[in-house]
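In: here's a sequence, model it:
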Amino acid sequence: MPVYLYWGEDDFAIANSVKKLQAQVLDPAWLQFNYHKIAADSPQAIIEGLNQAMTPVFGMGERLVWLADTNLCHQKPTEEILSELKRTLEVIPDTAHLLLTTDKKLDKRLGSTKLIQKVAQVKDFSLIPPWKSDLIAAQVKQVAQSKKLKLTPKAIATLAESVGNDTRQLWNELEKLKIYQGDSDRVLDENTVSALVLCNTQNSLKLAAAIKDGDIDRSLGLVTDLINRNEPALKIVATLVGQFRIWTIVKLMQSTGEKDNKVIATAAGINNPNRLYFINQEISSVSTQQLLAVSPLLLELEYSLKQGAEALAILQTKIIELCLVFTSQTQV
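Out: The predicted structure is shown next:
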């Protein structure tokens, strides 16, 4: 009874995993008979999907029933649905595969979620938080290896800074690098990556540094460049939030007298405590009060963008305000 539950915001990674599952279980010649994708946002659709999963395979290969965007794991189901789940999940034929996907976090309190988790292979496709650079670098390395692409450690770091947690862009950029590499067995370095890859996230991190330095001209130039490259404004803000979050937590913990780098790194979501050496250099010239003043301004910026404000104009306005925070010389 193969049952799968894929959840998380990374729709590109979910789509790739679905394709792999399709290739694994379906016979292309019998696709139209044995593959069913159902928008599972209603009780009728869910029952239809469960019934399809119980239907014998027609022809060759196996059967795949995909309940897409299901609400089973974040909305309380009706008693009819819960009863049907109990009746069906444990008796699905071995030749049938039931796949459920959702971009929302699972509500593990629900009876339906508990039932599904008992029998399903559950995979978490949540996006890596943009400030967890070590995890992003590990993801870059893993995907590059799957494409048999050799990158130096500095090239991996550069690519991680460039694409951030955007797996779609990561795959696209690695495809580009693979084409560049051709049939050769050479290892690509950071100079090659910098020349071929759009470095939007890297520029967002540079923007955070320029704001922290109170450099208005450089900050405005970077944000204009990002918008001209079609970088989503909310993604720029997410990167700023992540970077300033790390700086603020580290500064706060140090100001309270904490000296254990492992404790500080854990609180800030940093996998490698050795990074604190460089972070300390980055925040040595700013105060705790200045860093704490950033969060409300970023929240206002995010709210304005979600309310439909013109991206470049509101970004420029708020970035000037953010830069002015760091013109104060008060140190704590």
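In: alpha carbons only for contacts and neighbour counts from here, please
Out: Will do.
In: give the contact list for the closest residue to A29 other than its chain neighbours.
Out: Computed as CA to CA, 6 or more residues apart in numbering, the closest residue to A29 that is not its neighbour in sequence is M60, at 8.0 Å. With contacts defined as CA atoms under 8 Å, 6 or more residues apart in numbering, M60 is in contact with D27, A29, W30.
In: for the longest helix along the chain, packing partners?
Out: Across the chain, the helix with the greatest residue count (assigned by DSSP state H) is helix 233-255. In this structure, helix 233-255 packs against helix 200-212, helix 261-268, helix 288-306, helix 311-325, with contacts taken as 3 or more CA pairs under 8 Å, 6 or more residues apart in numbering; DSSP states H and E.
In: need those helices in CSV with mean neighbour count, can you?
Out: Rendered in CSV, the data for the helices and strands packed on helix 233-255 read as follows (neighbours: other CA atoms under 10 Å):
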stretch, mean neighbour count
helix 200-212, 22
helix 261-268, 17
helix 288-306, 17
helix 311-325, 18
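In: what's the closest of these to L170?
Out: Each of the helices and strands packed on helix 233-255 was scored for nearness to L170 using CA to CA, and the closest is helix 200-212 (11.5 Å).
In: now tell me what touches the very next helix or strand once past the closest one from outside.
Out: Following the chain from helix 200-212 toward its C-terminal end, the next helix or strand by DSSP states H and E is helix 216-228. Counting contacts by CA under 8 Å, 6+ apart, the residues outside helix 216-228 that touch it are 200, 203-204, 206-207, 210-211, 233, 312, 315-316, 319-320, 323.
In: for the comparison step, fold the sequence that follows:
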Amino acid sequence: MIVTAKSTKKEGALAPIYLLHGTNTFILNEQKKKIIDQALNEDELEFNLSNYDLEDTPIEVAIEDAETLPFFGDRRVVILNRPVFLTAEKTKEKIEHNLDKLQAYIEEPAPFSVVIIMATYEKLDERKKVTKLLKKNASCIEANEMGERELRSFIIDRLGENSIDIEDFAVDLLLQLTGLKLSLVINELDKLTIYIGEGGMIKREHVEKLVPKTLEQNVFALVEAVVKRQVSDALVMYDELVRNNEEPIKILALLVSQFRLLYHTKQLSAQGYGQQQIAQTLKVHPFRVKLAMQQSRGFEENELKGIMKDLANADYEMKTGKMNKSLILQLFFLQRSAQ
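Out: Prediction:
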């Protein structure tokens, strides 16, 4: 979901209370920085900027700070982090909060303070009185993770600012390697921009060279090699992972997870489920389902069943110590060439 924003303040004016909520911490932190920069100059930060962790500090302490006149300046900024009481999460809170104090402040905030509430949660509990009050009275900014389509547009637009083009295949790989995490995408785009230079073209090989792969992504490449029956490539990749001190049993667990996803995706797809429906049913990101749908086309359902059985046997052999762990997976890859 792309960033959405709702604000009760006039354009250019500071609101007394901001509610920044959602799972996209990169965007939320950018918004927080903009508010702070507008409210305080550099000399005022030391005396008039306060941060509170509400899992360790009662809300009334923070409110008392917001009601205190600023030092050597016109405004005070008070940031409230981790307000779990705005959610429906069942947690044993270490601190008891006087929410009546917060509610009274929301209805009549101090004119000289800016309170920023950082609720980096997927959902807020809309049934709670304090949440309703904030939604009504605060300037609300919601930012959640972007979907694949929004991220593609973001990548193209951001590179376009430096007159840089990017191949579709390069975008595909960048999204895969970053797991559609906006903060990672931005970091890697900055790196690629410096490497390519203004007016250049980013190709797949540039992404392969500069963007690091996680173990999960290396295992995805292993599965891709199995799909294409490129057993020698799979063995080379596996050997490199082992030489980099990755544990065979961890690699096996990730292989099981990926092939299980392929199997269930193929089953559901055969039943007429679309990408979004499969993602909701399996509780995985739609982009992962998209990739799984592509990979699963290389197998019949019975073949995936057989692979799952072979991986279960490999797991048993590893855990019972019947054979060298590394050799067990090498044999698994070699079996694929014989089928």
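In: circling back: drop anything exposed from the contacts of M60 of structure 1.
Out: If you count burial by 16 or more other CA atoms under 10 Å, the buried members of the contacts of M60 of structure 1 come out as D27, W30.
In: nearest to E161 of structure 1, out of the contacts of M60 of structure 1: which one, please.
Out: Distance to E161 of structure 1, by CA to CA, is smallest for D27 among the contacts of M60 of structure 1, at 40.1 Å.
In: quick check, that closest one in contact with V57.
Out: No. Checked against CA atoms under 8 Å, the pair D27 of structure 1 and V57 is beyond contact range at 10.8 Å.
In: skipping adjacent residues, who's closest to L198 of structure 1 in space?
Out: S162 (6.6 Å).
In: what about the counterpart of the one you found in structure 2, which SS state?
Out: Using TM-score structural alignment, the equivalent of S162 of structure 1 in structure 2 is L177. Following DSSP: H, G, I helix; E, B strand; the rest coil, we place L177 of structure 2 in the helix state.
In: any idea how far L177 of structure 2 lies from D125 of structure 2?
Out: Taking CA to CA, to the nearest Å as the measure, L177 of structure 2 and D125 of structure 2 are separated by 33 Å.
In: who's more crowded, the two?
Out: For the pair L177 of structure 2 and D125, the greater number of neighbours falls to L177 (22 against 15), based on other CA atoms under 10 Å.
In: okay, now L99 of structure 1: neighbour count?
Out: Summarising burial for L99 of structure 1: neighbours were counted as other CA under 10 Å, giving 23.
In: scratch that, D37 of structure 2 is what I was asking about
Out: 12.
In: show me what it aligns to in structure 1.
Out: Under TM-score structural alignment, D37 of structure 2 pairs with A23 in structure 1.
In: and I38 of structure 1, what element?
Out: Secondary structure assignment for I38 of structure 1, by DSSP H and E: strand 35-39.
In: er, T88 of structure 1 I mean
Out: Secondary structure here is read from DSSP H and E; on that basis T88 of structure 1 sits in helix 79-89.
In: quick one: contacts of that helix?
Out: With CA under 8 Å, 6+ apart as the contact definition, helix 79-89 of structure 1 has outside contacts at M1, V3, P43, I46, I47, L50, M54, G111, S112, L115, I116, V119.
In: ok, stretch 315-322 of structure 2 next?
Out: With contacts defined as CA under 8 Å, 6+ apart, stretch 315-322 of structure 2 is touched by I249, L252, M323, N324, K325, I328.
In: which SS class is M118 of structure 2?
Out: Under three-state DSSP, M118 of structure 2 falls in the strand class.
In: which residue in structure 1 aligns with it?
Out: Under the alignment (TM-score structural alignment), M118 of structure 2 pairs with T101 in structure 1.
In: do E167 of structure 2 as well
Out: Aligned against structure 1 - with TM-score structural alignment as the criterion - E167 of structure 2 pairs with T152.
In: surely its match touches E190?
Out: Yes. Assessed by CA under 8 Å, T152 of structure 1 is found in contact with E190 at 7.2 Å.
In: give me the more crowded residue out of the two.
Out: Neighbours around T152 of structure 1 and E190, counted as other CA under 10 Å, are more numerous at E190. The numbers are 17 against 13.
In: list the contacts of that one.
Out: Neighbouring residues of E190 of structure 1 by CA under 8 Å, 6+ apart: T152, K154, A155, I156, T158.
In: the third one contacts D189, correct?
Out: Yes. In this structure, A155 of structure 1 sits in contact with D189. The criterion is CA under 8 Å, and the distance is 4.9 Å.
In: so the residue nearest to A29 of structure 1 versus Q289 of structure 1, what's the distance?
Out: 67 Å.
In: with D185 of structure 1 instead?
Out: According to CA to CA, D185 of structure 1 and Q289 of structure 1 sit 51 Å apart.
In: still on that earlier bit, rebuild the contacts of stretch 315-322 of structure 2 as CSV, extending it with distance to Q294 of structure 2.
Out: Putting the contacts of stretch 315-322 of structure 2 into CSV (distance: CA to CA, whole Å) gives the following:
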residue, distance to Q294 of structure 2
I249, 26
L252, 21
M323, 34
N324, 33
K325, 30
I328, 27
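In: taking these together, which two end up most distant?
Out: For the contacts of stretch 315-322 of structure 2, with distances taken as CA to CA, the pair at the greatest spread is L252 and M323 (14.5 Å).
In: give me the more crowded residue out of these two.
Out: The residue with more neighbours, out of L252 of structure 2 and M323, is L252; 20 against 12, by other CA under 10 Å.
In: nearest residue to the residue nearest the centre of structure 2 in space, please, no chain neighbours.
Out: When structure 2 is reduced to its mean C-alpha position, the nearest residue by CA atoms, centre = their mean turns out to be K181, at 4.4 Å. Once its chain neighbours are removed from consideration, K181 of structure 2 has its nearest residue in E145; the separation is 7.2 Å (CA to CA, 6+ apart).
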